[in-house]
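> Sequence and predicted model, in that order:
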Amino acid sequence: MRYPFILLIFILFLIGCNEDRSITFEPLTFGIQSCQECAIVDITVPEAIGNKKIDEVINTAIREEVISILNYDDEIDASSINTAIESFQSEYAKLKEKFPEESTKWEANVTGEITFENEKVVTVRLDYYLFTGGAHGYRSLRFLNFSKEKGTELRTMELFKNLETFQNLAEKEFRTQENIPESNSINSTGFMFENDMFYLPENIGFTEKGLQLFYEQYEVASYADGPIILNIPHKEIKRFLALPIS
């Protein structure tokens, strides 16, 4: 009589193992472009529309990143993208009031996309451009990596079995790409790594082609050099990863 019970347990186990970890995304858009006295704001980011824990985690992380990009007014406690837009507009309005002759509009553009997804991991990239006066605007990106299994956002150290071992690989790949002899210091060709020691960038994320390391302008080189991007193929990073990517 125990067999039906054991069979039920086995079936439930199989269902758990085959849990659907797919995520459905829809574009979420915010924008202010038609107001003559307003800054230009154009935001389109992916929104996870399911009811799983990971959906909420992804949406919260994206929201917080967009808020941090836009929030220019310390007097406004931005808790949503809309209030962050208000913060951005408020600071622009203060500038216009102080300098009425200022004709150049502020601009904020944020676009998001899914750059990688499998059963274990999903990566979102936010590309953004900000112009708040001066000679030029600022363009950059932010990677957000998530574990579907844990339902959490992944820190850089959680991506790898051993961060130091991966960093050694990344330095080797970086030297090859930038033609820096192995016997020379990492800054010997004009880079500006602090203490003349190689380190990983703040922005690291998965793409369909591999792992992208994105050094922002000023992070390790001059503004004129622009961002420094290193792409390492999946086959080369596979053995270093804490989570499977294929």
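Ah, there it is.
> C-alpha only now, for contacts and for neighbours.
Noted.
> Strands along the chain, start to end?
In the chain, the strands defined using DSSP state E lie at 25-32, 40-48, 107-117, 121-131, 138-147, 152-153, 203-206, 210-215, 228-233.
> What are the contacting residues of the shortest one?
If I follow you right, that is strand 152-153. Residues from elsewhere that reach strand 152-153 (C-alpha atoms under 8 Å, 6 or more residues apart in numbering): Ile54, Val57, Ile58, Ala61, Leu144, Asn145, Phe146, Ser147.
> what's the burial count for Glu26?
Neighbour count for Glu26, taken as other C-alpha atoms under 10 Å: 11.
> Any figure for the gap between it and Glu47?
Plainly put, Glu26 is 5 Å away from Glu47 if you go by C-alpha to C-alpha, to the nearest Å.
> Likewise for Tyr3?
45 Å.
> neighbour-wise, which of those two wins?
Shown here are Tyr3 and Glu47; by other C-alpha under 10 Å, Glu47 has more neighbours (22 against 8).
> next up, a second structure to put side by side with the first:
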Amino acid sequence: MVFLISFQFLAYKMFTLKSENVHSRQLSKVNERGEYAPFPGVTVVSACYPKQKEFCETIHKVLVSNPLIVNHYLPLPAQSYHMTTMSLETEQQIGGSWNQFIINNLPHYKRIKQTLEKNPLYPSIEKMEVSIGRTISLSLSLPKEQEAQIKAIAASLNIEHTIPRVLHITLAYSRFNKPISKKISEPLHTEITKELSNVIEKIKFPLEISEYMLCYFNDMTAFPYWDAEHNPFTQTKLPSHDLIFIQSDKKNTDEFQEEHQETMLTI
């Protein structure tokens, strides 16, 4: 039965990506006005906030208080900071059949949720480095045994291809979808690296973040926990710019809780 579900999911996904995406609306994480726009999807993430609230808010304050940075990048809310462990699907990938795709694959997503719950992991960040491109992000290093666990869990679900090549926390996206001139980019990158490095230097590693869990998102500003019981995109949605990252202890789902860089997968 598990094999059948996995096969049906993969077959449907392959067909969808090939035949439906032609008819999909083109979505972008940031619109032409330099604001976060609808970009629905499902993912597996470990939240940084509120477990590392002080760290998240310090990083956010550094970004939003620097005119040079905010002129070119759109900082994410501190409450949205997270590490993606498995980047699953987005409406942009799937296309016009998005809602039906989610409904058809609820058994697959529920299996992901259940597997994560049976094999809990609280990422313990040993090192982080500033990375700048289409996004501002922090590249992360985890203990080898934790990286191995992530790979093993993903492999058991046949979704190992969804693990980002570089584990990271996205802090901001490029405000406008166009390259920044070298004259501006060099001092900009220097400024960003200096500001964020000053914060990183004060961190006492390892830095533990929250347990990974299945989530959905309407845009890049909030990642609510998802129980995979129903299609969350056909129910009442959070406001597009809700700044709340909802966490769950599996007992109370109402408890409050990344274009990706070229070398990463997504979100």
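Received the coordinates, thanks. These numbers come from a predicted model, not from an experiment.
> Superposed, what's their TM-score?
TM-score of the superposed chains, computed with TM-score structural alignment, normalised by the length of structure 1, equals 0.23; 105 aligned residues with a C-alpha RMSD of 6.3 Å.
> if we can go back for a sec, who wins for neighbours among the contacts of strand 152-153 of structure 1?
Highest neighbour count within the contacts of strand 152-153 of structure 1: Asn145, with 26 neighbours (other C-alpha under 10 Å).
> which non-adjacent residue is nearest it?
Thr123 (4.5 Å; C-alpha to C-alpha, 6 or more residues apart in numbering).
> So the one you found versus Ala48 of structure 1, what's the distance?
Relative to Ala48 of structure 1, Thr123 of structure 1 is positioned 12 Å away (C-alpha to C-alpha).
> With Ala84 of structure 1 instead?
Distance, Ala84 of structure 1 to Ala48 of structure 1, using C-alpha to C-alpha: 20 Å.
> These two: which is more packed in?
Neighbour count, other C-alpha under 10 Å: between Ala84 of structure 1 and Ala48, Ala84 has more, with 24 against 19.
> can I assume the more buried one is in contact with Ile67?
Yes. Using C-alpha atoms under 8 Å, Ala84 of structure 1 is in contact with Ile67, at 5.3 Å.
> Now for Leu207 of structure 2, how many residues are close by?
Neighbourhood size, Leu207 of structure 2 [other C-alpha under 10 Å]: 17.
> same check, this time on Thr170 of structure 2
Thr170 of structure 2: 26 surrounding residues under other C-alpha under 10 Å.
> my read: Met17 of structure 2 touches Gln93, true?
No, residue 17 of structure 2 isn't Met; it's Leu. Yes. Look at Leu17 of structure 2 against Gln93 with C-alpha under 8 Å: they come within range, at 6.5 Å.
> Which of the two has more residues huddled nearby?
Gln93 (19 against 15).
> could you measure that one against Val42 of structure 2, distance?
Separation of Gln93 of structure 2 from Val42 of structure 2 (C-alpha to C-alpha): 11 Å.
> and if you look at Thr90 of structure 2?
6 Å.
> same deal with Ser137 of structure 2?
Applying C-alpha to C-alpha to Ser137 of structure 2 and Val42 of structure 2 gives a distance of 20 Å.
> Over to Leu68 of structure 2?
Using C-alpha to C-alpha, we find Leu68 of structure 2 at a distance of 33 Å from Val42 of structure 2.
> Which one's more surrounded, the two?
Between Leu68 of structure 2 and Val42, counted using other C-alpha under 10 Å, the more crowded position is Val42 (24 against 15).
> Can you verify the more buried one is assigned to a strand?
Yes. Applying DSSP: H, G, I helix; E, B strand; the rest coil, one finds Val42 of structure 2 inside a strand.
> Show me the strands in the stretch 51-200 of structure 2, by range?
73-75, 82-90, 124-125, 127-132, 135-141, 168-174 (DSSP state E, counting those that start in this stretch).
> Which one of these lies nearest to Lys151 of structure 2?
strand 82-90 (9.3 Å; C-alpha to C-alpha).
> so the closest one versus strand 135-141, what angle?
110 degrees (axes from the mean of the first three to the mean of the last three C-alpha atoms, to 10 degrees).
> List the buried residues of strand 82-90 of structure 2.
Buried residues in strand 82-90 of structure 2, counted by 16 or more other C-alpha atoms under 10 Å: His82, Met83, Thr84, Thr85, Met86, Ser87, Leu88, Glu89, Thr90.
> which helices and strands sit right next to it?
Here strand 82-90 of structure 2 touches strand 41-47, strand 168-174, going by 3 or more C-alpha pairs under 8 Å, 6 or more residues apart in numbering; DSSP states H and E.
> let's see it at 10 Å
In terms of contacts (3 or more C-alpha pairs under 10 Å, 6 or more residues apart in numbering; DSSP states H and E), strand 82-90 of structure 2 is packed against strand 41-47, helix 98-104, strand 135-141, helix 144-156, strand 168-174, strand 212-217.
> can you put those in TSV and add distance to Pro75 of structure 2?
Shown next, in TSV, are these (distance: least, C-alpha to C-alpha, whole Å):
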stretch	distance to Pro75 of structure 2
strand 41-47	17
helix 98-104	28
strand 135-141	9
helix 144-156	28
strand 168-174	4
strand 212-217	17
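> List just the one of these that sits closest to Leu196 of structure 2.
Nearest of those to Leu196 of structure 2, taken as C-alpha to C-alpha: strand 135-141 at 9.1 Å.
> how far off strand 127-132 does that closest one point, in degrees?
If you take the same axes, to 10 degrees, strand 135-141 of structure 2 sits at 160 degrees to strand 127-132.
> neighbours around Leu4 of structure 2, how many?
Neighbourhood size, Leu4 of structure 2 [other C-alpha under 10 Å]: 9.
> Compare the helices and strands packed on strand 82-90 of structure 2 and give me the one nearest Ile184 of structure 2.
Between these, strand 168-174 lies closest to Ile184 of structure 2; by C-alpha to C-alpha that is 13.5 Å.
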